[in-house]
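In: Predicted model, plus sequence, below.
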Amino acid sequence: MTRLAQIDGFDRKLLAIVQHDADTPTDILAERVGLSASAVLRRLKRLKADGVILANVATVDPLRVGKPTFFVVALEIERERPELLGRLRQWLNADAHVQEVFYVTGSADFILIVAAPDVESYDALMSRLIADNPNVRRFTTNVALGVGKRSLAIPIDL
């Protein structure tokens, strides 16, 4: 089980800022949180080492790179045996089009966010998913007509 990291108010302020702009210069971060630049660097290094900060990534504008279509997919599975779930999770994690995977309660077992260049590519992906994972009972798809907000930022209580 993952342990909670020991983070204080300074760490929380840093996390709130870098989630929205990881390129914020250290001197600006130091000024905003009330620490020295070297203290900020040490804290960021510790937060990465502790697994609080998983990655520094760039958010890409989908309209400028080919305008993918976003699909929200609800998967239902036959059996929830650990080895079958593990294989499905590995398959989903290995495909670059599958952006997010949520194991959920309710009528679906998984909710996926998929970005594909077009409907044909999405259909081919789902055909491979069903062929490679016979434990998938069925899936339903919602096509995003527009994107009002995209974010992976976790709200941080300050």
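Out: Thanks, I have the structure now. Residues are numbered from 1 along each chain as shown.
In: okay, CA-based contacts and neighbour counts for the rest of this
Out: OK.
In: And the helices in this protein, which stretches?
Out: Counting by DSSP state H, the chain has helices at residues 9-18, 26-33, 37-49, 82-94, 119-132.
In: Nearest to Ala74, out of these?
Out: helix 119-132 (11.7 Å; Cα to Cα).
In: if I look at the most centrally placed residue in the chain, how far off is Pro25?
Out: Centroid check for the chain by Cα atoms, centre = their mean gives Glu100 as the closest residue, at 5.1 Å. In this view, Glu100 and Pro25 are 29 Å apart by Cα to Cα, to the nearest Å.
In: that older thread, ok, now how distant is the residue nearest to the centre of the chain from Gly86?
Out: 16 Å.
In: another structure for you, compare them:
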Amino acid sequence: MTLTDGSSTGVESLDRIDRKILAALQTDGRITNLDLADKVGLSPTATAERVKRLTRDGFILGYAAQLDPVKLGRGLLVFVEIKLDRMTPEVFSTFAAAVTRAPAVLECHMIAGGFDYLVKARVGNMDEYRSFLSDVLMTLPGVRETHTYPVMEEVKNTVHLPL
């Protein structure tokens, strides 16, 4: 995307150094600026300025710790297909507002295809999931039908984007 001042905020605006910075920060968001500068071959000042620009331009959205769901009592990962009873803007917006308030829901995506939404949630065990299904998911506005897929093994789980 090109802005009115001629600058670019899309992927085409990233050079090799920007990509190295983003890759390093994806791997270790707590890396010091000095270590990051050393890793990408720039001065600490130039590196800090690039990180500020990448943040300002929206390439870096934030930083977070990765937590162990099993140790925190959220060992069961489930995906749930949700079909709504009707397709209106009001139902979509009330459903979206309600699902964002459900703490067990990690992700919710509107899907094109045989169902309307795909929900990714973490709960402690199957008993907790049954409660979550009846007390949360089935009470969401417009929900007609659900299909649940409990995860038996996480083969790949990453938030790292290819650069």
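Out: Now that the structure is in, tell me what you want to look at. All values derive from a computational prediction rather than experimental measurement.
In: ok, now which ones touch Leu84 of the second structure?
Out: Leu84 of the second structure sits next to 115-116, 142-145 when contact means Cα atoms under 8 Å, 6 or more residues apart in numbering.
In: Turn these into CSV, columns for neighbour count and distance to Val40 of the second structure.
Out: Shown next, in CSV, are these (neighbours: other Cα atoms under 10 Å; distance: Cα to Cα, whole Å):
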residue, neighbour count, distance to Val40 of the second structure
Phe115, 15, 45
Asp116, 17, 43
Gly142, 19, 50
Val143, 18, 49
Arg144, 13, 52
Glu145, 14, 50
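In: Now for the residues you listed: which two are most distant?
Out: Spatial extent of these (Cα to Cα) is set by the pair Phe115 and Gly142 at 12.9 Å.
In: The first structure: matching residues for stretch 40-60 of the second structure?
Out: Under TM-score structural alignment, stretch 40-60 of the second structure corresponds to residues 33-53 of the first structure.
In: Report the buried residues of the matching stretch.
Out: Across stretch 33-53 of the first structure, burial judged by 16 or more other Cα atoms under 10 Å covers 33, 37, 40, 43-44, 47.
In: quick one on the thing from earlier: out of the contacts of Leu84 of the second structure, list just those in strands.
Out: The strands, defined by DSSP state E, take in 143-145 from the contacts of Leu84 of the second structure.
In: Could you name whichever residue is most remote from the centre of the second structure?
Out: Quick read of the second structure (Cα atoms, centre = their mean): farthest out is Ser43, 31.7 Å.
In: Isn't that one up against Ala37?
Out: Yes: counting by Cα atoms under 8 Å, Ser43 of the second structure touches Ala37, with 5.7 Å between them.
In: which one of the contacts of Leu84 of the second structure sits closest to His160 of the second structure?
Out: Ranked by distance to His160 of the second structure (Cα to Cα), the contacts of Leu84 of the second structure are led by Asp116 at 26.4 Å.
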